[in-house]
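K.L.:
turn this into a structure:
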Amino acid sequence: MQCDRCDSAAVEWIRYSGEHLCRGHFVEFVERRAKRELHAQVDLQGGERIAVGMSGGKDSSATASLLADFLGRRRDIELIGITIDEGIASYRPAGIQRAKALCGRLGIEHRILAYEDTAGHTMDEVVARDPEAIPCSYCGPFRRQALNRAAREVEADYVATGLNLDDTAQSILMNVARGDVEKLARLGPHESRQPGLVPRIQPLRMIPEKEVYLYALLQGIEFHDATCPYADRAQRGRFREMLNRLEEDSPGTRHAIVRGYDQMRPLLQEAYPPATLNACARCGEPTVHAVCKACELRDRIEKFAPDAPEPA
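P.N.:
Predicted coordinates:
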């Protein structure tokens, strides 16, 4: 099949637009949208430091590579790669290795922060102690807090994450299904700053997961291509399957969900303005409650400790 923009062979068919694109035009297609999204989300004046959350997977690796390409000529902006080590022995070490290697190739600093130093336990320990729980219910709050802490420690002005279009549309649907309108209003990217929280930006927000994957392959970006061993127990998987079916039947559904949300977002944020944050009484991290969610989960883990006393 020939590219619709030139005489070269096509490497991808964009179903939602009907276009066939060659390697060069596909790469340009991805980069143009990522750059547009970056500029729409943040106005970089110079002097900023951007922490890039890097798992070593395709999305975060593509994000780091794109930002290095977009901002590499600007000596007044610094990128720092941050990897959160959840402590999943069969999964995380390979990702750390990929993230470290990519940072070396891009010429940016790389730091690692482990759950053992923030949550006090590895995820393998958490699952062993509380096998009936959904692992993501622990991992999500722990990771968000760890990434924010790491970004704050390096004095980052922003945290860039690799959330793609599929991730974003899934998050919107999940919060709608739960009736969690307040959380829906607070989805990233973040436009305001709150004490103790580093705003997040998402350059891949409008790029489908499959296109991110192909972009990484075509650009020679080495990444850890594996799935977390605990992911099959996550609720997100059901929404992923549902969204994939909708997209298959009606190409463009993911874009429509996110664009529709973006139109509603100002109204949601008006109804749910940024909450007043407190310092957690246990760890000092920002929270809307007296004790943050991560500390509540740490307390729950301790109840399952091998040497914990039997309940009265």
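
K.L.:
please make it C-alpha for all contacts and neighbour counts, starting now.
P.N.:
Noted.

K.L.:
and the helix or strand containing V212, what's buried?
P.N.:
If you go by DSSP states H and E, V212 is part of helix 209-218. Neighbour-count burial for helix 209-218 flags E209, E211, V212, Y213, L214, Y215, A216 (criterion: 16 or more other C-alpha atoms under 10 Å).

K.L.:
quick one: the second one and Q45, what's the gap?
P.N.:
Distance of E211 to Q45, computed by C-alpha to C-alpha, to the nearest Å: 30 Å.

K.L.:
helices along the protein, start to end?
P.N.:
Using DSSP state H, the helices assigned to the chain run over residues 23-41, 58-71, 92-106, 115-118, 123-129, 135-153, 165-178, 181-185, 209-218, 236-249, 253-271, 293-303.

K.L.:
let me have these in TSV, extended by distance to A226.
P.N.:
Putting the helices of the chain into TSV (distance: least, C-alpha to C-alpha, whole Å) gives the following:
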stretch	distance to A226
helix 23-41	23
helix 58-71	10
helix 92-106	9
helix 115-118	20
helix 123-129	17
helix 135-153	17
helix 165-178	17
helix 181-185	29
helix 209-218	12
helix 236-249	15
helix 253-271	24
helix 293-303	26
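
K.L.:
could you also give me the structure for this next sequence, so I can compare it with the first?
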Amino acid sequence: MKCRCGRKAVFHSRVYRITLCDECFPKFYVNLVKRSIKRYGILKSSEKILVCVSGGKDSTAMAYALNELDYNIELFHIDLGIGNYSKESLKAVEELAQTLNLNLNVVKLEDYGFTIDDVESKKVCSACGIVKRYIMNRFARERGFDVIATAHTCEDIILFFIKNVLSGNVEYISKLSPRIDGFDKLVAKAKPLFERTEKENATLVLTLNLPFTPMECPHAPNDIWKEIIYEIEAKRRGFKQNFVRGIVKLAKSVKAEEWEVKHCKICGEVSNFEICSFCKIVERYSRKNR
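P.N.:
This is a model prediction of the structure:
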């Protein structure tokens, strides 16, 4: 196959009915991200943006696109202390920062007295999510960032939607908007890649030879729902992106669960309870308390 410019193609999409080469695809990808941001008001040109990078392909693609669009960004990485996976992830984000000539901020979870490897296996994913949300938000607020950007893909959005509908947590759908404005001590959160697929992100980083680690987190579960999502996409091209756009429309109409804003009596961060989930995790797994 050949690109519309006549060169050898590296990307073909039935959804967009387009075939692109290694020079045309990155421009096409960045324009898609730009269109999403403008259409849904995900980011503002005046904002200082903390771009969260894990070392994987998706966050690498996001960092590249936002940098190309000339947003005021800095990279942010949390070293979770997950053996060789975290070492390779940190190496990848350090190389990415050099490649894109961006400032990289790194927080090591071990500075709080524990790592994700210290958490019991059945609670790893839950604890990891709590840890990342807490540290991202606190770092962003204390360093004067206006918004936190995460690389959630359309597959991630659909997966979250399905799991929460099946578990009856319908009110959580409101969190699937591509931008959630902040309040109190919570910084605004943005998902610039919510319409982008994992395949598009992988094609971008491989085409541009951007630094990333192909390693999967050793604690990540095998998710049958993601396999089902891909099976449907194979039979119905465009399913994922059409579905996620529908989810975003629904998210606007779903009333978020009302709760009294409290502050953790230990750290002072926003919490539903007297002691926030993060401080409970620190109390339970910190080596200082053993």
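
K.L.:
tm score of chain vs chain?
P.N.:
Overlay of the two chains. TM-score (TM-score structural alignment, normalised by the length of structure 2): 0.90; 289 aligned residues with a C-alpha RMSD of 2.3 Å.

K.L.:
in structure 2, what stretch matches the helix holding V212 of structure 1?
P.N.:
The aligned range for helix 209-218 of structure 1 in structure 2 is 198-207, by TM-score structural alignment.

K.L.:
for that stretch, give me the average deviation versus structure 1.
P.N.:
Mean deviation of stretch 198-207 of structure 2 relative to structure 1 after superposition (mean C-alpha distance after the TM-score superposition for structure 1): 0.7 Å.

K.L.:
so what's the gap between that stretch and the chain middle?
P.N.:
Relative to its chain's centre, stretch 198-207 of structure 2 lies at 15 Å (C-alpha atoms, centre = their mean, to the nearest Å).

K.L.:
what is the neighbour count of the equivalent of K100 of structure 1 over in structure 2?
P.N.:
Aligned by TM-score structural alignment, K100 of structure 1 pairs with E94 of structure 2. E94 of structure 2: 21 surrounding residues under other C-alpha atoms under 10 Å.

K.L.:
report the contact partners of E94 of structure 2.
P.N.:
E94 of structure 2 makes contacts with L104, as judged by C-alpha atoms under 8 Å, 6 or more residues apart in numbering.

K.L.:
how far away is it from L210 of structure 2?
P.N.:
From E94 of structure 2 across to L210 of structure 2, the span is 12 Å (C-alpha to C-alpha).

K.L.:
next one: D22 of structure 2
P.N.:
Taking C-alpha to C-alpha, one finds D22 of structure 2 at 13 Å from L210 of structure 2.

K.L.:
and what of L20 of structure 2?
P.N.:
Plainly put, L20 of structure 2 is 18 Å away from L210 of structure 2 if you go by C-alpha to C-alpha.

K.L.:
and these two? Which one has more around it.
P.N.:
Each of L20 of structure 2 and L210 has its neighbours counted (other C-alpha under 10 Å); L20 has more, 23 against 18.

K.L.:
correct me if wrong: the more buried one contacts G6.
P.N.:
No: the pair L20 of structure 2 / G6 is not scored as a contact, 9.1 Å apart, by C-alpha atoms under 8 Å.

K.L.:
list the buried ones in stretch 250-259 of structure 1?
P.N.:
Under the neighbour-count criterion of 16+ other C-alpha under 10 Å, stretch 250-259 of structure 1 has P251, T253, R254, H255, I257, V258 buried.

K.L.:
need those residues in TSV with distance to D225 of structure 1, can you?
P.N.:
As requested, the buried residues of stretch 250-259 of structure 1 are exported to TSV (distance: C-alpha to C-alpha, whole Å):
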residue	distance to D225 of structure 1
P251	26
T253	26
R254	23
H255	25
I257	27
V258	26
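
K.L.:
looking at those, which one is closest to L268 of structure 1?
P.N.:
In terms of C-alpha to C-alpha, no member of these lies closer to L268 of structure 1 than V258, at 14.0 Å.

K.L.:
need the nearest residue in space to the closest one, chain neighbours excluded.
P.N.:
A169 (5.8 Å; C-alpha to C-alpha, 6 or more residues apart in numbering).

K.L.:
again, but for C3 of structure 2
P.N.:
Distances taken as C-alpha to C-alpha, 6+ apart place L20 nearest to C3 of structure 2, at 4.3 Å, with adjacent residues excluded.

K.L.:
map the one you found across to structure 1 for me.
P.N.:
When structure 1 is aligned by TM-score structural alignment, L20 of structure 2 is paired with L21.

K.L.:
give me the distance between its match and R300 of structure 1.
P.N.:
Taking C-alpha to C-alpha, one finds L21 of structure 1 at 51 Å from R300 of structure 1.

K.L.:
go on, A101 of structure 1?
P.N.:
A101 of structure 1 sits 36 Å away from R300 of structure 1, taking C-alpha to C-alpha as the criterion.

K.L.:
just R98 of structure 1 next, same as before
P.N.:
On the measure of C-alpha to C-alpha, R98 of structure 1 and R300 of structure 1 end up 33 Å apart.

K.L.:
so for the two, which sits in the more crowded spot?
P.N.:
Between R98 of structure 1 and R300, counted using other C-alpha under 10 Å, the more crowded position is R98 (20 against 15).

K.L.:
quick one: map G168 of structure 2 onto structure 1.
P.N.:
Structural correspondence for G168 of structure 2 with respect to structure 1 (TM-score structural alignment): G179.

K.L.:
can you count the residues close to its match?
P.N.:
By other C-alpha under 10 Å, neighbour count at G179 of structure 1 equals 11.

K.L.:
that one: what's it in contact with?
P.N.:
By C-alpha under 8 Å, 6+ apart, no residues touch G179 of structure 1.

K.L.:
how many other residues sit next to E227 of structure 2?
P.N.:
Neighbourhood size, E227 of structure 2 [other C-alpha under 10 Å]: 11.

K.L.:
what does it correspond to in structure 1?
P.N.:
Checking TM-score structural alignment: E227 of structure 2 goes with E241.

K.L.:
how close does that match sit to D69 of structure 1?
P.N.:
For E241 of structure 1, the distance to D69 of structure 1 - C-alpha to C-alpha - is 33 Å.
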